[in-house]
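[1] pasting the structure only:
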């Protein structure tokens, strides 16, 4: 479409609402590209939908209303979203890790992708509250052993993995007092932190109250905090905020983040890494 005026306003708003519900939130800049209409048109549509109670406007975009702030999709559902972006982010994030480091990974599908990339980094100590992340390292060790003993595959430099206890969330993260106590007793060189949403006002947020507290313990125990989040997380807010943007050292996101949002985040954060798409080099903005 050229300028998508041949879409009736009602059809356009139905498409917007469908995208907001499907993705859990969307930016104005993404909608202008998708619908090929002006920024002003999109904002008018969001105003109408917000007055109707169909969605909630947030800084730079919109999110679903009401219970969506507390809704936490399961791991499998989230795994199917933004898969290319997560792989790009994981590759760029793994490049920040020094062999022999103590690295923490929170729960989430993006940190799960990062874990796969860390299999080739020697002599890591990995602390995680994610059952899925722990399984990545345990499965790699088992497969390497079956392929030829201690010297084969990843087994030669297999990570030491510490899995916290705790209560399991829909995202297969372990949270609560047991997890908090374990994390609080440790110190890591680097934390890879997945999030439900990021905004200027709310900072980092999650729908799960207990997970928010566990993430606070992760942040307090880390020398460097690296948030790994695809572009759809920017502008989304969960029920519980657990950190402000000034507690983040580095954000690794993907090339789907619009230029205007990159400029805003570059002003707010010490380091922003835009992960390339394989052929494109990663962009580090200090």
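    The structure has been received and is ready for your questions. All values derive from a computational prediction rather than experimental measurement.
[2] C-alpha only now, for contacts and for neighbours.
    Fine.
[3] which residues in the stretch 1-150 of the chain form helices?
    Ranges of helices in the stretch 1-150 of the chain, per DSSP state H, counting those that start in this stretch, are 9-23, 28-35, 39-51, 75-79, 83-94, 109-118, 131-146.
[4] can you add mean neighbour count and give those back as a markdown table?
    Shown next, in a markdown table, are these (neighbours: other Cα atoms under 10 Å):
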| stretch | mean neighbour count |
| --- | --- |
| helix 9-23 | 16 |
| helix 28-35 | 18 |
| helix 39-51 | 17 |
| helix 75-79 | 15 |
| helix 83-94 | 22 |
| helix 109-118 | 23 |
| helix 131-146 | 18 |
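[5] for residue 273, find the nearest of these.
    helix 83-94 (7.8 Å; Cα to Cα).
[6] hmm, who's touching that closest one?
    Contact with helix 83-94 is made by 109-111, 113-115, 117-118, 228-230, 252-256, 273-278, 282, as judged by Cα atoms under 8 Å, 6 or more residues apart in numbering.
[7] another structure for you, compare them:
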């Protein structure tokens, strides 16, 4: 396959899935990682996609754009891993917790499969799948049901109703963006309703948001910044944002993204 043909095929993949990984493309096309990176650089230089660590995603438009789960999974992978590790340390055996949809919460799920007697409520298909695959008989996993979004979240009245009667110890909330004006936001109106229901059901709210989420505003607000009991982010956050969040959020936890 010529480079031009391969790049056209890669672009089709990115547009269809929302994101791709270098390792997967190298294996599929039988070329080196370096060759794929050059292909991605060429496409990025022409404004056809956005390069991220470990892969590429579609060029992101406005506040109502919702990337797919695959697209988000290749972004800030080191930061998400560090945040998930810190969040997992907050969970104890026997807790009843909720994990919202998102790639960071899916990363957190991987670190919770060995916690005994855990009850997990989620509207995320990938999060539920992590626990179902682990198959621990002492863990209870409740998937809300609902209508599926591009990010593999379940939303709508069925999901909201499933959450309404629950009482949970903690909610680990992944967000699309956060800002002083809009608080924590999502690009999906129906997902915002589900997230609000999860917030209402939980005693404590822990938000996981890497530094790239600061200043990003989705179309729908979930809760104000100060509503989170704990905000876990990474040290890529700029000094001005750190100062503001330190004064606004009861507990700001910074992890290293390296």
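    In hand now; what should we look at? It should be emphasised that the depicted structure is a prediction, and the values quoted were computed from it without experimental measurement.
[8] work out the TM-score between the chains.
    TM-score for the superposed chains, counting by TM-score structural alignment, normalised by the length of the second structure: 0.75, backed by 206 aligned residues with a Cα RMSD of 2.1 Å.
[9] of all the helices of the stretch 1-150 of the first structure, which one is nearest residue 236 of the first structure?
    helix 9-23 (9.9 Å).
[10] helices or strands next to that closest one in the packing?
    In terms of contacts (3 or more Cα pairs under 8 Å, 6 or more residues apart in numbering; DSSP states H and E), helix 9-23 of the first structure is packed against helix 39-51, strand 61-63.
[11] the second structure: which residue goes with residue 260 of the first structure?
    In the second structure, the residue matched to residue 260 of the first structure (TM-score structural alignment) is residue 240.
[12] SS state for its match?
    Put simply, residue 240 of the second structure is helix when judged by DSSP: H, G, I helix; E, B strand; the rest coil.
[13] could you check how far it is from residue 216 of the second structure?
    15 Å (Cα to Cα, to the nearest Å).
[14] just give the nearest non-adjacent residue to the residue most central in space within the first structure, would you?
    For the first structure, residue 229 is the residue whose C-alpha lies nearest the centre (Cα atoms, centre = their mean; 2.9 Å). Distances taken as Cα to Cα, 6 or more residues apart in numbering place residue 253 nearest to residue 229 of the first structure, at 5.3 Å, with adjacent residues excluded.
[15] tell me who's in contact with the one you found.
    85, 89, 228, 229, 230, 231, 272, 273, 274, 275 are the contacts of residue 253 of the first structure under Cα under 8 Å, 6+ apart.
[16] want to try a markdown table for the helices and strands packed on helix 9-23 of the first structure, with distance to residue 135 of the first structure as columns?
    Listed next are those as a markdown table, based on distance: least, Cα to Cα, whole Å:
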| stretch | distance to residue 135 of the first structure |
| --- | --- |
| helix 39-51 | 42 |
| strand 61-63 | 33 |
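[17] re earlier: residue 240 and residue 216 of the second structure: which has the busier surroundings?
    residue 216 (18 against 9; other Cα atoms under 10 Å).
[18] pretty sure that one sits against residue 180.
    No. With contact defined as Cα atoms under 8 Å, residue 216 of the second structure does not count as touching residue 180 (10.3 Å).
[19] what stretch of the second structure does stretch 173-183 of the first structure fall on?
    Stretch 173-183 of the first structure covers residues 153-163 of the second structure once aligned (TM-score structural alignment).
[20] what do you get for stretch 241-250 of the first structure?
    The aligned range for stretch 241-250 of the first structure is 221-230, by TM-score structural alignment.
[21] residue 27 of the first structure pairs with which position in the second structure?
    Following TM-score structural alignment, no counterpart is assigned to residue 27 of the first structure within the second structure.
[22] now the end-to-end length of the match of stretch 241-250 of the first structure.
    OK, stretch 221-230 of the second structure end separation, Cα to Cα: 18 Å.
[23] contacts for it?
    178-180, 182-186, 192-193, 195-196, 204-207, 245, 248-253.
[24] weed out the non-buried ones from those.
    178-180, 182-186, 192-193, 195, 204-207, 245, 248-249, 251-253 (16 or more other Cα atoms under 10 Å).
[25] ok, back up a step: so what touches the match of stretch 173-183 of the first structure?
    So stretch 153-163 of the second structure is contacted by 101-102, 123-125, 144-149, 190-191, 193-194, 197-198, 201 (Cα under 8 Å, 6+ apart).
[26] list only buried entries from these.
    The neighbour count (16+ other Cα under 10 Å) marks 101-102, 123-125, 144-147, 149, 190-191, 193-194, 197-198, 201 as buried among the contacts of stretch 153-163 of the second structure.
[27] return the subset of the residues you listed lying in helices.
    Of these, the ones assigned to helices by DSSP state H are 125, 190, 191, 193, 194, 197, 198, 201.
[28] need the contact list for the fifth one.
    Residue 194 of the second structure sits next to 155, 156, 159, 160 when contact means Cα under 8 Å, 6+ apart.
[29] look up how far residue 134 of the second structure lies from the first one.
    Between residue 155 of the second structure and residue 134 of the second structure the distance, using Cα to Cα, works out to 25 Å.
[30] with the second one instead?
    For residue 156 of the second structure, the distance to residue 134 of the second structure (Cα to Cα) stands at 28 Å.
[31] now the residue lying closest to residue 148 of the second structure once chain neighbours are set aside: how far from residue 160 of the second structure?
    Counting by Cα to Cα, 6+ apart, residue 148 of the second structure lies nearest to residue 154, which is 4.7 Å off, once chain neighbours are set aside. Plainly put, residue 154 of the second structure is 10 Å away from residue 160 of the second structure if you go by Cα to Cα.
[32] also residue 225 of the second structure?
    For residue 225 of the second structure, the distance to residue 160 of the second structure - Cα to Cα - is 22 Å.
[33] equivalent analysis for residue 22 of the second structure, please.
    37 Å.
[34] more crowded one of the two?
    Taking other Cα under 10 Å, residue 22 of the second structure and residue 160 do not tie; residue 160 has more neighbours (23 against 20).
[35] which element is that one on?
    Following DSSP states H and E, one finds residue 160 of the second structure within helix 157-164.
[36] check the fit of that helix onto the first structure and give the mean distance.
    Mean deviation of helix 157-164 of the second structure relative to the first structure after superposition (mean Cα distance after the TM-score superposition for the first structure): 0.4 Å.
[37] in that helix, what's buried?
    Buried residues in helix 157-164 of the second structure (16+ other Cα under 10 Å): 159, 160, 162, 163.
[38] now, which of the residues you listed sits nearest residue 47 of the second structure?
    residue 159 (37.9 Å).
[39] from residue 126 of the second structure, how far out is that closest one?
    16 Å.
[40] equivalent analysis for residue 64 of the second structure, please.
    Counting by Cα to Cα, the gap from residue 64 of the second structure to residue 126 of the second structure is 22 Å.
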